[in-house]
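Visitor: Next comes the sequence, and after it the predicted model I'd like to discuss.
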Amino acid sequence: MQASSSKKTYRIAALTPSTVGSISDSWMNGMAEYAAQHGVDLTVFRMRTDYRYLTPELCGRMFDGLIINCDVYEFAASSADVADLFRRYRALAPHAVSIGVRVGDAPCITSDGRGGIRSLTAHMFDRHACRRPKFFLRKNPRGVIPSTWQDRYLGFADELISRGMDPEKHLIVLPKNDDDMVAAAVAEHDSVYGPADAFLGFDEPMLVLLYRYCRNMKLRIGVDVRLAGFGYSAGAFYDCHMPLTIVEPDWRSVGARSVECILRLCRGEPVDRDVSTPCSLTIRNSCGCSPELASYHDDVPAAHDASAAEHRPDGFDAHEAELKAVLTGESNERDVIISLYHHLLREQDHHALVERLPRLVSLIREYKPDNPALPMLATSMVYALVDRIIVTRRMSRESFSLQVGGFVSQLGQAVSMPDLRLRLEHFLRTFQIPFFMLGLYVEEAVSAETSRMHTDMLEPFFVRPDVTADDASSRTAVDIAQFFRETIARHGTPAARIVMPLSANDVHMGFQIAEINGKLQEPLQTFELTSSVIASAVLTIRLLSLREQVIAELKRSLATLSRYSKKVEAISRTDELTGLYNRRGFLDEVNEYWQETNGGGDNCRLFLIDLDYLKKINDNYGHADGDIAIKGVASILKQACRETDIAARFGGDEFVIFAKKLPEAAVEGFLARLSRIADEVNRQLNKPYRVSFSLGHTLCVSNDGGTLPIDDLLKEADAMLYRMKKARTPNP
């Protein structure tokens, strides 16, 4: 088909849910092929639970048409929320098309699920002689059965009613993952119907639980259980070596029809209100499997063997023990987690990884270390990436997909932003990606505690091939609208691109935009992998950087605290007026010395000094002069004491000196020095009164316990001081 001759290039946006699978890739490839043939510029937005960024206010009204895959409403709380989201999305473009379920006024493109399942049911009755079918449905997180599943059940019911059977007797709605309920249902019925996501949740790719029960029941009671399914992973039914029939919509055609419809709306051409696409029946069984499933054949028996379920690859238990040591603070976080991550990357057994995942998650959640960043770091490096490894294993059916998985897994090993850039360059060159950009929220805007965005500013990180990596990393932050405008409208040539939010552990990191080419056979799965791994790597790098910053800040804070602590300690041991030790400081210093010297040695003496006539000085000249007299005595003691002596003011007019190694013969000389310095201080003060003091002293001797009896020594020195003071002539 030739490209459209229209001069106008229509810009089309498509919204797809975050579930990874061949449905999305087939739909994406169908849209991309049709868009390329008709000169349409296509942007596919991969949606997650946070839709806040996709509004006209933030993104601008830059699209001519909008294609909405209605699975994006999966997490809406009510029909009113669905309507509100539709109105918000509808404001992005003047025209819209709905895929799957009718919402609002947009034309709807659906697969013929009702007719397809009826044909499937008839096939099971006529071809396999089934008479006791069971149809499984599962409620979504909002407690309701998705409308697409209801539609398929109606097809099942139509066929049973036409055969005179009551469909309600053959329906089972799973409220949760109930093993016993599944076992009983399989045991009592000879065929099982159900969507691929009905049993293990909306993000699980395999119906492992049902397969195992089917296989076990067949072995135990001899029931020839036949399976029928629909959905992108229904082919995994083959893993049980059971007869299988699949209803599979042609999603590539759905993609092409959706672009065709929106293009007709943009041109003002008529469009049918409802457009139905057919489903096809595919028979797969142990006698003749499809080529794409053949690679699973050798893996399955060991995976379902009872002894294999207990198998642990060598080294995993040791890694698990190391991770436990990390979580309890006994080991280096980063080295152990990266080591475990590398070990998981080397593991090629999908079933072993599935078995390990809950053990790892349980281990991470069990411990709550003091380091607040560690649980997030461990989860991002183990939990999210193990999930990606499972997807990589699922992609290993083709060597190309395995190669993609290997390249993508290397992105998660980046330890810095420059390292991540180099790994990205290698990946993009290898697969000839024409354009790739990361828009990362500025670091201050990411909150691990609230898991939401605090700003609309993005920092472009990497662009290919328009600017160099260095230029890209140095660009200033822009708002979301400018980011999308510059990226999507960067040149006039139509292209197909994918926009994916970057998030790890529910922390939104920004966006990834990539143009696709024919070399990537599974573009959505590939870029879903890159976005998850890049987000985990960026989060890990930022957390490691944050930890280094926190450690540096902590060291600075500890140094400041130490300085203040020393200052407070000095204040608590120092007399504020004189600068001498106070009573506490004096006793600490003397007792410490006495313990260090095992009794202080010989000839240590304690002097008790009392300022004479302080009360009279205060009464006659005022308290300011009283303080001058006190500081005068302190000055005398500071000048007279040796560096090894300890002088202190005990309070009021009372001072003490602990003189180390002062023999009896040197006492008179020390007293003479005190008297001489006192005369000099009085001349300098030049006051109408004389600063004088009385003193007493005694030899320091340990008591029987080896400690210094300070109180007893003070009493002895005080007695001598009293005698001296009594003999002194009044001064003022």
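Guide: Cool, the structure landed. Treat the numbers as computed from the prediction; the structure is a model and nothing was measured.

Visitor: going forward, measure contacts and count neighbours with C-alpha atoms only.
Guide: Noted.

Visitor: helices and strands around the host helix or strand of Phe655, which ones?
Guide: In this assignment (DSSP states H and E), Phe655 forms part of strand 654-659. With contacts taken as 3 or more CA pairs under 8 Å, 6 or more residues apart in numbering; DSSP states H and E, strand 654-659 sits against strand 605-611, strand 646-651.

Visitor: moving C-terminal of the longest one, what's the next helix or strand?
Guide: So the one you mean is strand 605-611. Heading C-terminal from strand 605-611 (DSSP H and E), you reach helix 614-621.

Visitor: neighbouring contacts of that next one?
Guide: Helix 614-621 is contacted from outside by His623, Ala624, Asp625, Gly626, Ala629, Asp653, Tyr689, Pro732, using CA atoms under 8 Å, 6 or more residues apart in numbering.

Visitor: again, only this time at 7 Å
Guide: Helix 614-621 is contacted from outside by Asp625, Gly626, Asp653, using CA atoms under 7 Å, 6 or more residues apart in numbering.

Visitor: can you give me the offset of that helix from its chain's centre?
Guide: With CA atoms, centre = their mean, to the nearest Å as the basis, helix 614-621 stands 72 Å off its chain's centre.

Visitor: Sort out which residues of that helix are buried, please.
Guide: Residues of helix 614-621 classed as buried: Leu614, Ile617 (neighbour count, 16 or more other CA atoms under 10 Å).

Visitor: another structure for you, compare them:
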Amino acid sequence: MRTYLADIGSALTIEDISEATRLHLEALGVKSFYIAVYDKPVTHRKEEPWTEPEGSQLIIGYHNGTSITQSKRRMRINRGQLLPSVYATGKKLRAMIVCSLYFRDEIIGFMMIDQTDITREIYDILAGNVSASLKTAALFKAREESEQKLLEVLHQLEQSNTQLQKISEIDELTGLYNRRGFLNLARRSMELARQMGRGGLVFYADLDGLKRINDVHGHKAGDLAIKTAAGILRKTFRNMDVVARIGGDEFTVLALDTDKQFIPVFRKRMEVLQAGENKTLGKPWKVSISIGAAPYNPGEATPLEKLMTLADADLYREKQLKKKNA
């Protein structure tokens, strides 16, 4: 009995309870026993009349030494029955002991055991421990289901937060990062580059003549010009570079692991792409981008905003040079 109490006391599933009970009852010469749980536990006190439950389910059953509940689909026991009909009938009369399974004021089911020379005390101990173990298994299963639901909710929340984060950091018109997205990603990238001792460039660009395009050709044309400029910048720079529209006709780019000798290369690439896009669009207006740059030195603690200001100043000089040469 001590071994059984230890085994069933640690059982957390119906299968564990079934196996521990079967082994113990076999050792006592019992070949048939059945455990059923009511559809709903019945709250019952001694002074109250008994109300018969609507029905129950056979969750553990051994009939003449053979398991009859190995299928995941539980057998239904109708109201007024103790066993499914197929096991309740037979040529020979059978004497069985029926014990209620209860937890505090709740009667959760019943257990039927072949009548042998087992003492009443052992029957009561069996019923009490099976009851407690079934309740523990039910609570454990409910906790697992709750934890699984919680994990699913947390996963959905994480996905929603990720999606919201992306939405909050992406410019709706161009699909580029917005100011918030650029600052967050660029700062993290610069810190990583600093730790690795790698420099880079910060670019500041704007779309020339956007106000005139809007005034003369309408805001739809202006939006198309902005989207075209965004596409040109995206193609000008590498996939690893952070390209953003920070407002209106202004763009900024962080290009790490490069230096100022590549500034003419980026500018030339942008001019070629710009000419190609204007030819493809065939509009009465032209997309023209001016761009300035400032070098990032990992050995200096220059804030990102300061580098953007320096690149903007270089952009201003570029625009003045354009006007002078026009």
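Guide: In hand now; what should we look at? Here the structure is a predicted model, which is why all the values come from computation and not from measurement.

Visitor: about what we covered before: which of the contacts of helix 614-621 of the first structure has the most neighbours?
Guide: Gly626 (21 neighbours; other CA atoms under 10 Å).

Visitor: Am I right that that one sits in a helix?
Guide: Yes - Gly626 of the first structure: assigned to a helix according to DSSP: H, G, I helix; E, B strand; the rest coil.

Visitor: counterpart of the strand holding Phe655 of the first structure in the second structure, which residues?
Guide: Using TM-score structural alignment, the residues of the second structure aligned to strand 654-659 of the first structure are 250-255.

Visitor: Residues contacting that stretch, please?
Guide: Contact with stretch 250-255 of the second structure is made by 186, 200-207, 241-246, as judged by CA under 7 Å, 6+ apart.

Visitor: Any idea which of the helices and strands packed on strand 654-659 of the first structure gets closest to Tyr581 of the first structure?
Guide: Among these, the nearest to Tyr581 of the first structure by CA to CA is strand 646-651 (4.4 Å).

Visitor: so Ala514 of the first structure, which of the three states?
Guide: Using three-state DSSP, the structure places Ala514 of the first structure in strand.

Visitor: With Ile109 of the first structure instead?
Guide: Secondary structure, three-state DSSP: Ile109 of the first structure is strand.

Visitor: Spit out the contact partners of it.
Guide: Ser98, Ile99, Gly100, Ser258, Asp274, Val275, Ser276.

Visitor: Do you have the strands of the stretch 51-200 of the second structure handy? List them.
Guide: Using DSSP state E, counting those that start in this stretch, the strands found in the stretch 51-200 of the second structure span residues 55-63, 66-67, 75-78, 96-103, 106-114, 200-207.

Visitor: Make a markdown table from those strands and add mean neighbour count and distance to Ser146 of the second structure to it.
Guide: Conversion of the strands of the stretch 51-200 of the second structure to a markdown table gives the following (neighbours: other CA atoms under 10 Å; distance: least, CA to CA, whole Å):
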| stretch | mean neighbour count | distance to Ser146 of the second structure |
| --- | --- | --- |
| strand 55-63 | 21 | 22 |
| strand 66-67 | 14 | 30 |
| strand 75-78 | 17 | 26 |
| strand 96-103 | 18 | 22 |
| strand 106-114 | 21 | 21 |
| strand 200-207 | 24 | 50 |
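
Visitor: can I get the ones you listed in CSV with distance to Gln148 of the second structure?
Guide: Formatted as CSV, those follow (distance: least, CA to CA, whole Å):
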stretch, distance to Gln148 of the second structure
strand 55-63, 23
strand 66-67, 30
strand 75-78, 27
strand 96-103, 26
strand 106-114, 25
strand 200-207, 46
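
Visitor: Where in the second structure does stretch 16-23 of the first structure align, residue-wise?
Guide: Counting by TM-score structural alignment, stretch 16-23 of the first structure sits on no residues of the second structure.
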